[in-house]
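Student: I need the structure of the sequence given here:
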Amino acid sequence: MNLSVREIVAAVNGVNHAIQHEDQCVESVEFDTRKVIENSLFVPLKGARDGHDFIPQAIESGAFLVLSERELSEGVSYIKVEDTLVALQKLAQYFLEKVHPKVIGITGSNGKTTTKDMTEAVLSQHYKTYKTQGNYNNHIGLPYTILSMPEDTEMLVLEMGMDHKGEIEVLSNISKPDIAAITLIGESHIEYLGSRAGIAEAKMEITAGLKEDGVLIIPNDEPLLKRMIIDIPQTVDTFGIGTEATLSASILSETKVDTQFETNLFEGEVFSIPVLGGYNVKNALIALLIGHFFNVPVSKMKNGLATFDLTKNRTEWLKTNDGIDILSDVYNANPTAMKLVLDTFSALKLEGRKFIVLGDMLELGELSNQMHESVAEHISPKKIDQVYLYGEQMESLYNLLHERMPQGSIHFYRKTEKKEMMTHLSEKMQPKDTVFLKASNGMGLSEVVEFLLKSHE
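Tutor: Take a look at the predicted model:
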């Protein structure tokens, strides 16, 4: 990046206290002192600690310019602003206009990270493409992503996350997407949004900044969204499996390492994705719609999907040294997502026994017991050999299942009993067995995955 002091002052509407010449440029923008390098602009943000307290450390690490809400000592080069977070967002908007890539915004209760990864893989076959790194998808992460993209970026794929109403509207207005996509409406954050309808309304905020000639992509099987698109002026494309959508898929085959499908729009073409599950085919359909809109050749789109890299902890296959397969999906969970993966895992033809480890799904509010119980219909003793339920909220599911499952096949552990659960699970599993783990990130099932890998070395 090259942003001059003059540009930054104008973009953030700040007061210039910079020692450097106005034409001198910063090469990166950072809010974490651990990432500051020579010629960085440091933006101190207020969180658990006030980033202003780390300004000396940032300067020592190489930052030559700082945004600050405070008056700083003489000899420090800074731009005075009223609010450093707002200034960061304004600077991102300026840089976005300067680079002027096409912008794709992706949100949804589940699958947005995978869809982002697939979309980047499809577009990067034909364009210089940059995407949200990791989970930098909020009011800080999104502007940081924008400011981190190379100046020759042609396509910018932005993941948009939220906890509360109004948050995606902010992200959409910062980024002004050309295409906006909603993967699905689940139950994540229903504690704060009240209902699935409230979640759908919050996800539809992605249209707040959508360009007038832009495109909105939604699932064809979501009536909540269908009702909300009646009055929007932009084009609406739909996707689904076995449905009359703009882009519809038929699944040809599913294994634990790949899924093949064909579509109504690209007749005679068979697409392959290196992940399991029909729900991931839906994510791939979004990527294909976006690639098609930007005229990426079908052969390149096929290659992009077949070789895309999935962000860590998203439905990741691992294997212990003694031959136990682990399907780790421990980054987040809501009832819709948990049921989708359970159905796919249950249907897989595997050599050994099937184990599942399910932890609490958080932020479900007063509906928590009911929603945990709803998972019971997706766990069959004919398809699952051993069930491990972890966390206080999983007790309601345990109470439903323990009479349906054979004696000795279902186990319940409270949050304080993680070590006991890990030990018992590890001792129970044998080579050629497969275990699927899923829970909200706050339940820390990644620790269970690591324990299994180490204990079966």
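Student: For the rest of this, base every contact and every neighbour count on C-alpha atoms.
Tutor: Noted.
Student: ok, which stretches of the stretch 201-350 of the chain are strands?
Tutor: Assigned by DSSP state E, counting those that start in this stretch, the strands in the stretch 201-350 of the chain fall at 215-219, 235-241, 247-254, 259-263, 270-273, 316-319, 325-329.
Student: buried set for the longest one?
Tutor: Right, strand 247-254. For strand 247-254, burial by neighbour count (16 or more other CA atoms under 10 Å) applies to 247-251, 254.
Student: Now tabulate these in JSON lines and tack on distance to L327.
Tutor: Formatted as JSON lines, the buried residues of strand 247-254 follow (distance: CA to CA, whole Å):
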{"residue": "L247", "distance to L327": "29"}
{"residue": "S248", "distance to L327": "27"}
{"residue": "A249", "distance to L327": "25"}
{"residue": "S250", "distance to L327": "24"}
{"residue": "I251", "distance to L327": "21"}
{"residue": "E254", "distance to L327": "15"}
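Student: and of those, the nearest to I379?
Tutor: For the buried residues of strand 247-254, the minimum distance to I379 (CA to CA) is 19.4 Å, reached by E254.
Student: quick one on the thing from earlier: winner for burial among the strands of the stretch 201-350 of the chain?
Tutor: strand 215-219 (a mean of 24; mean count of other CA atoms under 10 Å).
Student: Please identify which helix or strand holds K419.
Tutor: Assigned by DSSP states H and E, K419 belongs to helix 418-428.
Student: which helices and strands sit right next to that helix?
Tutor: Contacts defined by 3 or more CA pairs under 8 Å, 6 or more residues apart in numbering; DSSP states H and E place helix 418-428 against helix 445-455.
Student: which strands and helices sit next to the helix it packs on?
Tutor: Against helix 445-455 (3+ CA pairs under 8 Å, 6+ apart) you get strand 325-329, helix 418-428.
Student: again, only this time at 10 Å
Tutor: Helix 445-455 sits against strand 316-319, strand 325-329, strand 354-359, helix 418-428, strand 434-438, with contacts defined as 3 or more CA pairs under 10 Å, 6 or more residues apart in numbering; DSSP states H and E.
Student: okay if I get those as JSON lines plus distance to V66?
Tutor: Output for the helices and strands packed on helix 445-455, formatted as JSON lines (distance: least, CA to CA, whole Å):
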{"stretch": "strand 316-319", "distance to V66": "40"}
{"stretch": "strand 325-329", "distance to V66": "39"}
{"stretch": "strand 354-359", "distance to V66": "43"}
{"stretch": "helix 418-428", "distance to V66": "45"}
{"stretch": "strand 434-438", "distance to V66": "42"}
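Student: Another sequence for comparison is provided below:
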Amino acid sequence: MVCNYAPRVLASERYCSCSCTSHPNMRHMLSTLQKFRERAVIPVKLMSLVCSSRHYFDSSNIRSSKVNLYAREAVVSERPDLETISTPPDSVSESFGTRIFYDDCVWNALEIAEAVGGEIVRWGPSGTISTDTRKLLPGQWFFAISGENFDGHDFVNEALARERGCVGVIGNRVCQNWGNGFIKVEGHSNTALEKMAKFARDRFRGVVVGLTGSAGKTTTRIMVSLSLRSLGHIYQTRGNLNNGIGVALTLIGTPLDAKVAVLELGMSMEGEILKLARMSRPFVRVILNVGHSHLENLHDLEGVAKAKGELLREMDSGDLCVLNADDPFVMSIPIPLGARKVLFGRGVGCDVRLVLAERVDGGRAIRVILESNMPMPGSQFDVSTKRTSEMVEFKIHGPGLHLAMNACAAAAVAVALGVPLPQAAVSLSRFRPAPMRSQLIFTESGITVLNDSHNASLPSMISAIDSLKSMECRGRRACILGDMLELGADEERIHEMVLNLCSDPSIELIMLVGERFLRAAERLKIVDKVDAVLAEDPDSLAPTVNEFLAPGDVVLVKGSRKMEMEKVVSAIVE
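Tutor: Model prediction:
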């Protein structure tokens, strides 16, 4: 039983007139098809339903009827028992106690097939989409993509359905005894994923915000989502899914009733942001900053600015770009004719200005004053020429003055989209740092951990060390730093610069992980200046790290993603 695509869409909507429609099973099927129709954004018309067999089979687990269904461009010859659909749980726990609520868009087989241009070989129930069998939830479809070192099709086996609850596979092939849904695509399955993402973007009627920068993307994305909450349902990037696959999954997962989708866009080389911008087509495009990151591929700050600037290259007339006026590299990026510009920063003349940022609560929070000189919106997403000025004060719960600039950027997006500045400020005051990003952890042994282990660049290292120095401490302040990667020719100089920042009387202990920091420590003779512990990797340091710490200590842990410095955090916390 296969689904072949018909090169036609019939204009009429009608059912066959034979007596099969009076049978309870057929009525059940017609009801199910009606539900499919109602769920689509562009209503799926049930074209010319023709009964080709009056044989029915009933059991406690399955109902089947053999029909031909013309729906959009698909002809379907098989369907599942839709009463046994498994649904994903409301939430799932991640490390360090966070909870992610799954409200992803649910796709039915017809929609998936149309989106990827595929063939329904075997029906499967409606569900959300996953590309990772390790994280797949019951009731999800598995999209079998591939990379340099893996092929997702190799993980399709009977256990994926039986133990993980996978309801269907989207890809080139399935295993021999696969009994659940299968939508077959021709060509590279990664291309089909991008095609599905663009299909999802085309049918989404809300506002898309695309955000990039060398540092602070995830924190600002969370703040933007918070500040827009008064507009309704806000959907945002999960975790750090900001590459091509991650952005595609975010678009595919965006619920159709969301008012705004906030997308985090990352890159490591030229051309990647442009590709993501073409896929997501944001109405609001945010560039936070340009810093020393990915220099291995981009060579210098001008190269970073050019790569980040790809976000603005193909803006439509009337689109909004929200830019950091304090960053000369950001301000050097050309803006297309017809695009509207919103500036944030400390300078007079910014549309949303950071008037004050000061540490409070022993360095564990930031007092912020923002001023808006934005035009008052004539409607929710249209900016008029009338301007007013207003000022708000609020507190951000989290260490680091850099959070104030992130909040300023988020407020600029919110006000540009019609949210009053006071309402945005109330929402921003509810912000709490994401796991492994300026996250404070208080251990039972009395040690305070500033967990910033998710990633590291020079700007974020400077901010994190500055935060550590400012925090109240009853014991010693300690830095546990892992290598910074992808810095190219500036690698040695930047690691030495960071160590010089740590050679301060307020920091009494330094632990260094990785060959780059170890070489820099040797050149600077850091062990002669401060108590230092050196380790080749986090696995070497983790078993003994607590021997160097005591109650009352405040400890910063930070390093590039590939250094896996969260292993050290776990050792301290446990």
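Student: Superposed, how do the two chains score by TM?
Tutor: Once superposed, the chains reach a TM-score of 0.89 (TM-score structural alignment, normalised by the length of structure 1), with 447 aligned residues with a CA RMSD of 2.7 Å.
Student: Let me know whether K131 of structure 1 touches T119 as I believe.
Tutor: Yes - at 8.9 Å, K131 of structure 1 counts as touching T119 under the criterion of CA atoms under 10 Å.
Student: In stretch 364-372 of structure 1, which residues are buried?
Tutor: Applying 16+ other CA under 10 Å to stretch 364-372 of structure 1 flags 364, 368, 371-372 as buried.
Student: what stretch of structure 2 does it fall on?
Tutor: The aligned range for stretch 364-372 of structure 1 in structure 2 is 487-495, by TM-score structural alignment.
Student: contacting residues around that stretch?
Tutor: Residues from elsewhere that reach stretch 487-495 of structure 2 (CA atoms under 10 Å, 6 or more residues apart in numbering): 292-300, 457-458, 483-485, 500, 516-521, 523.
Student: Cross these against helices and list the overlap.
Tutor: Of the positions in the contacts of stretch 487-495 of structure 2, 295-298, 458, 500, 516-521, 523 sit in helices, assigned by DSSP state H.
Student: so which of those would you say is closest to F101 of structure 2?
Tutor: Nearest to F101 of structure 2, judged by CA to CA, of those is L458 at 32.8 Å.
Student: ok, the alignment partner in structure 1 of the closest one - contacts?
Tutor: Taking TM-score structural alignment, L458 of structure 2 has P335 as its aligned residue in structure 1. P335 of structure 1 makes contact with 186-188, 361, 364, 368, 371-375, 439 under the criterion CA under 10 Å, 6+ apart.
Student: residue ranges of the strands in the stretch 1-150 of structure 2, please?
Tutor: 4-5, 46-58, 63-71, 74-76, 91-93, 99-101, 119-122, 129-130, 141-143.
Student: what range in structure 1 matches the third one?
Tutor: Here strand 63-71 of structure 2 fails to align to any part of structure 1, judged by TM-score structural alignment.
Student: Packing partners of that strand?
Tutor: Using 3+ CA pairs under 10 Å, 6+ apart: strand 63-71 of structure 2 touches helix 24-39, strand 46-58, strand 74-76.
Student: how about TSV for those, with mean neighbour count added?
Tutor: Formatted as TSV, these follow (neighbours: other CA atoms under 10 Å):
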stretch	mean neighbour count
helix 24-39	15
strand 46-58	14
strand 74-76	23
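Student: Nearest to L440 of structure 2, out of these?
Tutor: Ranking those by proximity to L440 of structure 2 (CA to CA) places helix 24-39 first, at 42.6 Å.
Student: gap between the closest one and the chain center?
Tutor: Remark: helix 24-39 of structure 2 is offset 35 Å from the chain centroid, using CA atoms, centre = their mean, to the nearest Å.
Student: Over to stretch 504-511 of structure 2?
Tutor: A distance of 35 Å separates the centroid of the chain from that of stretch 504-511 of structure 2, by CA atoms, centre = their mean.
Student: what comes up buried for it?
Tutor: Buried positions in stretch 504-511 of structure 2, judged by neighbour count with 16+ other CA under 10 Å: 507-511.
Student: from the residues you listed, which single one is nearest R278 of structure 2?
Tutor: M511 (43.0 Å).
Student: Make a ChimeraX selection of the buried ones in the ones in helices among the contacts of stretch 487-495 of structure 2.
Tutor: With 16+ other CA under 10 Å as the criterion, this ChimeraX line picks the buried residues out of these:
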select :295,296,298,458,516,517,518,520,521
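Student: end-to-end on stretch 423-438 of structure 2?
Tutor: Using CA to CA, to the nearest Å, one end of stretch 423-438 of structure 2 lies 25 Å from the other.
Student: My understanding was that A550 of structure 2 contacts V449; is that so?
Tutor: No - counting by CA under 10 Å, A550 of structure 2 does not reach V449; the two are 11.9 Å apart.
Student: Roughly how far does the residue mapped onto Y130 of structure 1 from structure 2 sit from V260 of structure 2?
Tutor: Mapped onto structure 2 by TM-score structural alignment, Y130 of structure 1 lines up with Y235. Applying CA to CA, the value for Y235 of structure 2 to V260 of structure 2 is 6 Å.
Student: Quick check: neighbours shared by the two?
Tutor: 208, 225, 229, 254.
Student: Columns distance to V247 of structure 2 on top of the helices and strands packed on strand 63-71 of structure 2, output as CSV?
Tutor: Output for those, formatted as CSV (distance: least, CA to CA, whole Å):
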stretch, distance to V247 of structure 2
helix 24-39, 23
strand 46-58, 32
strand 74-76, 28
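Student: Determine which of those approaches V368 of structure 2 most closely.
Tutor: Among these, the nearest to V368 of structure 2 by CA to CA is helix 24-39 (43.9 Å).
Student: before we move on, back to that, closest to A414 of structure 2 out of the strands of the stretch 1-150 of structure 2?
Tutor: Proximity to A414 of structure 2 (CA to CA) singles out strand 99-101 among the strands of the stretch 1-150 of structure 2, at 22.9 Å.
Student: Could you tell me where that closest one falls in structure 1?
Tutor: Alignment note (TM-score structural alignment): strand 99-101 of structure 2 is unmatched in structure 1.
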